[in-house]
Structure formats: C-alpha cells, structure tokens
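[1] Mind looking at a prediction? Sequence and model below.
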Amino acid sequence: MAGASLLTLLDDIATVLDDVALMTKVAAKKSAAVADDVAAMTKLATKKTAGVLGDDLALNAQQVTGVQADRELPVVWAVAKGSLINKMILVPAALAISFFLPWLITPLLMLGGAFLCYEGVEKLAHKFLHSASDDAAVHAAHTTANADATRDMVTFEQDKIKGAIRTDFILSAEIIVIALGTVASAPLLQQVAVLVGIALLMTVGVYGLVAGIVKLDDLGLWLNGKRSAVAQACGRGLLVATPWLMRFLSVAGTAAMFLVGGGILVHGVPFLHHAVEAVGAAAAVGSFAGLWSAVTTNGLNGLAGIVTGAVLLAVVTPLLKWRAGKA
C-alpha cells in the first residue's frame, strides 16, 4: 500500500509539473503575442505621428538660433529634459482619458488634426501675415545676441529654453493624442507600453537629431580648416547643405502635417472617408494600381487638410488681431 501511495504521489507530481510546463508555454506564447502586438502598434503609431516629427525637427533646430556655439548642446539638452517632463504629464493624462472618457479620443484626434492643418496653412501664409520688418527684427535679434556684451546670455538662454519647451508641449500633445488613437481599443497595459515607447522614441530621436543638425555647420567649419583637400571639400559641402537640409525638413514637415491632419479629419467624418476610399479604389488601374490608389487617397487627404487649415486661418486670424488690438 505504501508503494502504491508513493507511485500515486509521484504520478500526481508529474501531472502537476506537466500542467505547469503547459501553462508556462501558453504564457510565453501569449507574452510573445503581446510583445508583437505592442511592436506593431508602436510602429503604426510612429507612422501616424511622422507628420509632426518633421516639423518638430525643423522647429526645435531653429529654436537654438542666436545661442552661442558652445552653448547649443546644453540648450538642446535642457529642452530635451523639458520635453520628457511634458510627456510625463501628457501620457498619464491620455491614459486617464482613454480609461474614463474613451468617447473623448475621437474629438481630441479631430482637434489635433485640425490644429495640424491650421499650423501648416499658417506657415504657408506666413509671408503674407507677417511683414518683412517683423522677420528682419527677429533675425537681427538672433544675430546680434552673441555680439551684445551687455546682454544677459543666461536670461536669453532661459527664455529660449522656456519658449522651446512650451512649443514642445503642443507638439508632444499632438503626438500622444495621435498615438492614443491607434491603440484606443487595445488593453490598458498595451496602451501604456505603446505610449511610453512612443514618448521615449520621439524624445530621443528628435533631440538627438536636433543636436546633430545644429552642429553640422561647426563640423563643416572644422573640416574646412583641415589641410586635406577631401576634408575641405566635405566641410564646404556641409556648410552649403545645412541650410538646404533645414529648408527640406520644414517643407517635408509642412506637407506631412497636411497629409496626417487631413487624414485624421477625413477618417473622422464617415461620408468623407468612404468617398475618399471610393475615389482611391477607382484610381487603382494599370500596372501601378496600388501606387495610383495611394497617391490619390493621400492627395485627397492633403487637400482636405489644406482646405480645413485655410478655413480655420480665415476665422482665427481676425480674432487674434482683434484680441491683440484690444490688449
């Protein structure tokens, strides 16, 4: 009897171990599936937020204009830390909205898309809305800041940093809201993982690239001072290419703002979304059917973004002028 009981006990232990192994295997599969889902959603959210990224890069690179060359990287680092604090506020707020007020996500997305379109049109119309004297005054303030011995450069830097962090808060809010829209139906833990991942990725990516961009001209000057003809040629090339890179980032960022903002708005209005899809499907002909469909769909999204931004600009500009005049 004792032997039979021992064998029964061993059999029970073996069964338990088999069950544990099976559950561990299932859990591992589920964890891998969750990791794949998080990676896929993070990739999708990154694509969705790309419209803000180009503008974010150009804008933040321009924020350090007028800062002494040896203080550019410390200023970028200070703004990056401020950006992390912004996202530490925005990510929990977005998750709270998703948990308690999920119906608010779509209106917030629409507002974010509308703001992107408005900002894009405002950039295009800048030369008509701002006089040449205003632009000249800003440029003069930047170029003379370092030469003015009486100017408090610490205060100047702090003003730059505070302004850049305020701008970053708006751009970060757009990024977080757009990313939240892509994971709104996912479980809470996956939402947390995606939003935190996007926040860190965008901060490190944007400000890492900004740090590199603002030092390209210094690298060009350094190479231009070398004895090697190849180094000098590379240096001159960088000095010529850097302004063009800034312009390209600005243009690409503006175009992406219309595409992303317009796409959000079109997707939020069912009849527009179906109409754009129908036109895109009708354009899918010939050997490059997929390409023509994508070009048509994105073109219509961009057109919707431009029209929306123009309408908002026509409404907001008189209000801003009236408010400024009243003040």
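    Yep, it's here.
[2] rest of the way, CA atoms for contacts and neighbours
    Will do.
[3] Okay, buried residues for the helix or strand hosting residue 312 please.
    Using DSSP states H and E, the element containing residue 312 is helix 289-326. Across helix 289-326, burial judged by 16 or more other CA atoms under 10 Å covers 292-294, 296-310, 312-313.
[4] same check, this time on stretch 186-202
    190, 191, 192, 193, 194, 195, 196, 197, 198, 199, 202.
[5] cool, and stretch 43-62?
    Within stretch 43-62, judged by 16+ other CA under 10 Å, the buried ones are 45-46, 48-61.
[6] another structure for you, compare them:
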Amino acid sequence: MATGLLALLDDVSALVKVSAASLDDVPAQVSKTTGKVSGIVIDDAAVTPKYVVGLDPSRELSIIFQIAKKSLVNKLIILSPAALLLGFFAPWAITPILMMGGAYLCFEGYEKVHSMFSKHHTDDAHQSPGEDLKVITPEELENTRVKGAVRTDLILSAEIVAITYANVAEQPLVSQIAVMLAVAIFITVAVYGFVGLIVKADDIGVHMAKENHHPQVRKIGRGIVTFMPHFLKILSYIGTAAMLWVGAEIIAHGIPFTSHALDDLEHSLAQIPVLAWFAKVLVSGLAGLALGAIIANILSLFRKAA
C-alpha cells in the first residue's frame, strides 16, 4: 500500500515537473507567436478606430471597452477551445478554416479599396430629392457600429487563435492552453489600449492646448489636434493594406506552391531584410486585391442570379 502511494506521488511529482518546464517556455512561445500574428494585430488596431469616429466623444471609451470585452470572450471562450478541439479531432480542418478567413479579409480589403475609388461611393450629393433617409437613434448607431466591429474582430481573432495553435501544436497541452490564453489577453489589451489612446488623442491635445499650460506644451497639444484627422486617414489606409496582405499571405501559406514561392522571394532578397519584407508584403497585397476582386465579382453574379 505504501509502495503504491509512493509510486503515485512520484508520478504526480514528475507531472508537476513536466508542467513547470512547459510553463517556463510560455513567455518565449508568446513572444514568437505575437511576432507571427503582427500583421493581423496591425490590421485589427488600424481598422477598429473607424467604428467610433462620428459618435458621441463621451461614449468612445465605453464603445471600445464593449468591443474589447466581446473580443476577449470570443478568443477565450469560443475560439481557443474550438482550436484545441479541432487540433485534437480534426487537425486537417485548421488550414482550410484559416484560408477561408484569409479570403474574407481579401474580400473586405477589396471592398474598402473599391469604395475609396468608386465615383458611386455613398454621398449625400447623389441622394435623390424624393428618396427617404432612414433615421436611427444614436443608440442604434452605436449598436450597429459595435456589431460591425465585433464581426470583423471575430475573423481576425480566429486567425490569431489558429496561428497561435499552429505554433504550439507540438507542445504539451498545458503549454498550449497557457500560451493561447496569454496571447489572447496580451493582444486584446495591447490592441484596444492602443485604439483607446488613438481615439482620445485629440482630447488629450485639446487639454494640453489650454492656456494654463506652458507655451511649448500648448504648441504640442495644437499639433496633436491638427495631426490626428490625417493620422486616422493614414491608419485606415494601413488597415486596408494589412487586410489584403494578411489575407493573401494566410491563403498562400495554405498552398504548398505559393508558400514556397513566397519563401523563395524572401530568401532571394535575404541580404536586404527590409526589401525582402517589403517585396513579400507588396506581392501579397496585390494578390489579395486580385483575389478580393474575384470573390466580389462571383458574389455579385450570385446576387444577380438570385
């Protein structure tokens, strides 16, 4: 009896040591995974501010908190367990799911580019005199914006979780769970903390520009207020470009031929890392734009046929 108890304690001790060793590696795995999903993180941070532009400034942080909370719930309660289950029961399904998400990002990116250049982009000047405008309350507009942001975030979060799982698939289960939880929390806090700082930057600038501050502080404050509208526009362009680049690269890595082609392109310019990265991003972005256009045209044909 005593021997059996000692053997059990030895097994428990060994399990604890293995788990501890796995957990010691978590920070390195989190750092490695965060680097791999950096494009999606940029996309998420760049796209989200547009959902609070034009709303009541006093509600901006509340709206961002709502989106962040739902994003974290999606990552922790829905997507991470789903990735673990898929990885155990149907690991073959992860790559196709990633590719479908990538196709959606390309489609969304193309739609944004198309809206930027289309002469028929929504504009009050094109409103017919007799056409009725749909009137909604500020609360309804806020709810609509939050739903739109959460829908886009769900796709991006699914990509983040899937890439995270793929990065730790060979690790022990304890390490997988720890890394996925850490990445989900870290990225959500980082992205939405940054978004909150962006949308409140103009308020910070206004506060700094008040007369009771030093002239240099007031000058910086006025500069922030002047610069932020331009920064938000630039950020929207970056978000669209990142959407196309990330979507196409996810799809490319799911197809051996295109994955090797991208790797060969990067290796051919390895002596100039910045140029290698830029070439890879440019090729992925253009491919994403072309793929998005194809998907948009196919969907348009289906709508006409329906």
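    Nice, thanks for sending it over. Keep in mind that what you see is a predicted model, and the values were worked out from it rather than measured.
[7] just the helices in structure 2 please.
    2-24, 26-36, 38-47, 60-73, 80-89, 94-117, 138-168, 173-199, 201-208, 215-253, 256-268, 273-305 (DSSP state H).
[8] Tell me which of these sits most buried.
    helix 38-47 (a mean of 22; mean count of other CA atoms under 10 Å).
[9] which helices and strands does that one pack with?
    helix 138-168, helix 173-199, helix 215-253 (3 or more CA pairs under 8 Å, 6 or more residues apart in numbering; DSSP states H and E).
[10] What's the average distance for that helix when superposed on structure 1?
    In the superposition against structure 1, helix 38-47 of structure 2 averages 1.8 Å from its aligned positions (mean CA distance after the TM-score superposition for structure 1).
[11] matching residues in structure 1 for that helix?
    Under the alignment (TM-score structural alignment), helix 38-47 of structure 2 falls on residues 50-59 in structure 1.
[12] so who does the equivalent of residue 79 of structure 1 over in structure 2 touch?
    Alignment note (TM-score structural alignment): residue 79 of structure 1 maps to residue 67 of structure 2. By CA atoms under 8 Å, 6 or more residues apart in numbering, residue 67 of structure 2 lies in contact with 146, 149, 150.
[13] about what we covered before: for the helix holding residue 312 of structure 1, name the packing helices and strands.
    The contact analysis (3+ CA pairs under 8 Å, 6+ apart) places helix 289-326 of structure 1 against helix 105-124, helix 229-268, helix 270-282.
[14] Kindly name the residues of structure 2 that line up with the first one.
    Just to be clear, that refers to helix 105-124 of structure 1. Counting by TM-score structural alignment, helix 105-124 of structure 1 sits on residues 94-113 of structure 2.
[15] once aligned to structure 1, how far is that stretch on average?
    Looks like 2.7 Å for stretch 94-113 of structure 2 (mean CA distance after the TM-score superposition for structure 1).
[16] hmm, who's touching that stretch?
    83, 86-87, 155-156, 158-159, 162, 240-241, 243-251, 254, 288-289, 291-293, 295-296.
[17] Aligned to residue 83 of structure 2, what sits in structure 1?
    Residue pairing (TM-score structural alignment): residue 83 of structure 2 is matched to residue 94 of structure 1.
[18] Spell out which residues sit in contact with residue 261 of structure 1, please.
    With CA under 8 Å, 6+ apart, residue 261 of structure 1 has these contacts: 51, 112, 113, 114, 115, 116, 117, 302, 305.
[19] Aligned against structure 2, show me the partner of residue 210 of structure 1.
    In structure 2, residue 210 of structure 1 lands on residue 195 (TM-score structural alignment).
[20] I'd say its match and residue 49 touch.
    Yes - here residue 195 of structure 2 reaches residue 49: they are 6.2 Å apart, a contact under CA atoms under 8 Å.
[21] one step back: angle of the helix holding residue 312 of structure 1 against helix 105-124?
    Between helix 289-326 of structure 1 and helix 105-124, the angle comes out at 80 degrees (axes from the mean of the first three to the mean of the last three CA atoms, to 10 degrees).
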